[in-house]
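Asker: Give me a 3D structure for the following:
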Amino acid sequence: MAAQFRLPGTVEKFSTLIGHNSISSVLPEYDQSNMAVINSLATWLEDLDFRVQILPVENQPGKANLVATLGEDNGQGGGLVLSGHTDTVPCNPEKWQSDPFTLTERDNRFYGLGTCDMKGFFALVLDAVEQFRDAEFKQPLIVLATADEESSMSGARALAQQNALKMGKAAGTKKRYAVVGEPTSLRPIRMHKGIMMENVRVTGRAGHSSNPALGISAMDAMHSVMGELMTIRKDLAANFQNAHFAVQSPTMNLGCIHGGDNPNRICGNCELAFDLRALPGMSNDDLREEIRTRLTPIAQAHEVELEVEPLFPGVSPFETAESSAIVQACERLTSAKSEAVAFATEAPFLQELGIETLVLGPGNIDQAHQVDEYLAHDQIEPCVNLIAQLINEFCLS
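Answerer: Presented below is the predicted three-dimensional model:
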């Protein structure tokens, strides 16, 4: 009998994953392929007898998702999905104390870009799975690795559209559960706000500023647009609250504005970009429609053209019921009550596939997207143990 392959140790897995530059960015000069991460994960998972699919993301050269399955998946649901993204945000290497693409240990921490958010999660998933080499899986274990979460979430969108997890919808279909391993300090998160980013473009007519009749000021119209958006913000705060969140109402941030070209010229064009973070139960599509409806009279009053368009497709608000088996299990195993957070994740896309989902992973969100990102050593063993307990409960029992 051939000798059984042994996966690299925890440190080596961390080091390999951190060493692959998989930055995703809306700016082409920073954007990188995630294929090196995908291929490393595929090799390790295949050595653990997973059936691995690498699914290129359409119209995204060099970007792919991975779906790896251990145990029989007959399309009738059941089992556990462990999900994470393979990309990172851009960084400023000159501001780091060590190379962000080289795993560095100091102060009982692993430093490196993606240690916390969230390549480290995959290394710990593999550590946990290795304990079950000879186990009989009654329900499938699925490891999901996605592309471009930090920029467009195009990977998760593609999986949702393809129904890549192929779960049936028949009456006998078992429930399937997922954990998205974003950094939550191993606290279960069962709801988060959505996010939409919109651009308002006002087109007037430039002219000499000595005579207002020679033009139509796009900036004057934008002043009214801003006033109406702030009124919408007040209305949303008055009408929608959720006490589970630290900021209990929806938020709207008027983020940037650009317009005009000279003080002595009537402004012909002006653009405003804003974000809106809706609570669970609210609809991004409904909010977009309300905003367009309420801004249309401003265009008519100022005799300008006004366009509202999304800067990206947005992420829906997310909520899983407190009574869900995955929420109950994670609350029991962590001795922590499930919570709500303001940041968005890929969880809503898994929900679209009918999977009851929770967000829970090692590391603190405060370290994500920061110089000298790290994962504390004291998160590692508890995370591996928790993942192993979830595998045992949802795949072996």
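Asker: From now on I want contacts and neighbour counts done on CA atoms only, so please keep to that.
Answerer: OK.
Asker: All the helices of the stretch 51-200 of the chain, residue numbers only.
Answerer: Assigned by DSSP state H, counting those that start in this stretch, the helices in the stretch 51-200 of the chain fall at 119-129, 154-162.
Asker: of those helices, which approaches Arg187 most closely?
Answerer: Shortest distance between Arg187 and the helices of the stretch 51-200 of the chain, using C-alpha to C-alpha, is found for helix 119-129: 14.2 Å.
Asker: buried stuff in that closest one?
Answerer: Residues of helix 119-129 classed as buried under the neighbour-count rule (16 or more other C-alpha atoms under 10 Å) are 119-129.
Asker: let's see this one next to it:
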Amino acid sequence: MTDTLLTSAREILATLIAFDTTSRNSNLALIAWVEDYLEQHGVASTRVVNADASKANLYATVGPNIEGGVILSGHSDVVPVDGQDWHSDPWTVDERNGLLHGRGTCDMKGFIALALAAVPLFKNGEKPVHLAFSYDEEIGCLGAPAMIEEMAAKLPKPALAIIGEPTMMKVITGHKGITVHEVEVLGHEAHSSLPHLGISANMVAVELMHDLAELARGLWENADPASPFIPPHATLTIGTMAGGTAPNILARRAQFVFDLRCPPNVDPEAILAPFKAKIAALNGEMAQAFPEAGVSITRLSNAPPMAPTGSQEAEAFVRRLTGDNGSSGVVSYAAEAGQFQQAGFATVICGPGSIEQAHQPNEYLAVEQFGRGADFMLRLAEALSRQ
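Answerer: The predicted structure is shown next:
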């Protein structure tokens, strides 16, 4: 039975990888393929689209539409391959030395392929499996909330949600949250030899980025030694920055984006309050000199953490399926699990592959891990058929 499921999952994985669902692109071609696949198995599905209908989440119930089911969730988008040194076509699954290379094999189309391959088995269960596939997870978990809200309102209450991020099939019960902010500085252009006649947006941006660097250092120095996370503290990094026109012109505009990742019970707004207060003060000072000048800060995303205080029963159920008898784990990356938990679902993270492979050139999912994922789906189908 495992071999049959694996064969089907390998074929599905190859199809999913061939869709370039980098977050900047639409994922509708992949969603349409999944819809058609489910329809062939007699399973109806529901789209939840974004504002301009260029992207979509998809959820579906496999089996009876009753309470006590299990959500299997994964994101359909992947990160870019731009500038990375790939040794094979990233949009083709290439097996080398027991490793399945391709963008998204690990993060996280491998899990989605396994869940879809198991649909014929889930159809015979006494309890349902709810498939939930999202968009734009990689740019701040933006897509899933609308789908989660609809599922919470319309589905008979599931017993738990399993988010299939790569964990080496270990059970994870907590993750950090993430907020992403963009800071834009508008200055006043002048000749660089006459800085008193203008405001360099770059110079202001550098000062603000220095403040964030000092804030990040303070978070590290005041880390809670009892925290289970690695690193134990909230982390702040600046991901992108741009500004200026020429070396001899005071920059009119500068922009940078930073992310703040907080463990549960750490408030990102409290951390950023002094920084936002400085921005407000700078706005007043700059506008007095030049009305068009100033600083703005915009929150681009805000995904909550998952607290390791969920349902022990749900965690124990997943442990029985994986054979994972170790202690509960937590991860420092952000995921959609916190959003499911916030909506009232008992939630764990468990999926094949290592997060260390995610976002890397030559990303891979080990065949051994793919096999363990297949075993997990078979055991889940068996468990749901007994209830």
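Asker: For the buried residues of helix 119-129 of structure 1, give me TSV that also has distance to Ala336 of structure 1.
Answerer: Shown next, in TSV, are the buried residues of helix 119-129 of structure 1 (distance: C-alpha to C-alpha, whole Å):
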residue	distance to Ala336 of structure 1
Lys119	24
Gly120	22
Phe121	20
Phe122	23
Ala123	24
Leu124	21
Val125	21
Leu126	24
Asp127	23
Ala128	21
Val129	24
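Asker: What span of structure 1 is stretch 343-361 of structure 2 aligned with?
Answerer: The alignment of stretch 343-361 of structure 2 onto structure 1 (TM-score structural alignment) spans residues 353-371.
Asker: about what we covered before: to Pro188 of structure 1, which of the helices of the stretch 51-200 of structure 1 lies closest?
Answerer: Of all the helices of the stretch 51-200 of structure 1, helix 119-129 comes closest under C-alpha to C-alpha, at 14.8 Å.
Asker: And that closest one against structure 2, how far off on average?
Answerer: For helix 119-129 of structure 1, the mean deviation from structure 2 after alignment is 2.4 Å (mean C-alpha distance after the TM-score superposition for structure 1).
Asker: elements contacting that helix?
Answerer: If you count contacts as 3 or more C-alpha pairs under 8 Å, 6 or more residues apart in numbering; DSSP states H and E, helix 119-129 of structure 1 packs onto helix 10-19, strand 80-85, helix 380-391.
Asker: same thing but at 7 Å, please
Answerer: Applying 3 or more C-alpha pairs under 7 Å, 6 or more residues apart in numbering; DSSP states H and E, one finds that helix 119-129 of structure 1 contacts helix 10-19, helix 380-391.
Asker: Counterpart of Cys262 of structure 2 over in structure 1?
Answerer: Correspondence of Cys262 of structure 2 to structure 1, assessed by TM-score structural alignment: Ala278.
Asker: Please report how far that match lies from Asn253 of structure 1.
Answerer: 12 Å (C-alpha to C-alpha, to the nearest Å).
Asker: So between these two, which is more surrounded?
Answerer: Applying other C-alpha atoms under 10 Å to Ala278 of structure 1 and Asn253 shows that Ala278 carries more neighbours, namely 26 against 14.
Asker: Between the helices of the stretch 51-200 of structure 1, which one is closest to Asn39 of structure 1.
Answerer: Closest to Asn39 of structure 1 of the helices of the stretch 51-200 of structure 1 is helix 119-129 (C-alpha to C-alpha; 12.9 Å).
Asker: Please work out the angle formed by the directions of that closest one and helix 380-391.
Answerer: Put simply, helix 119-129 of structure 1 runs at 60 degrees to helix 380-391, going by axes from the mean of the first three to the mean of the last three C-alpha atoms, to 10 degrees.
Asker: hmm, who's touching helix 119-129 of structure 1?
Answerer: 10, 13-14, 17, 86, 114, 181, 361-362, 384-385, 387-388 (C-alpha atoms under 7 Å, 6 or more residues apart in numbering).
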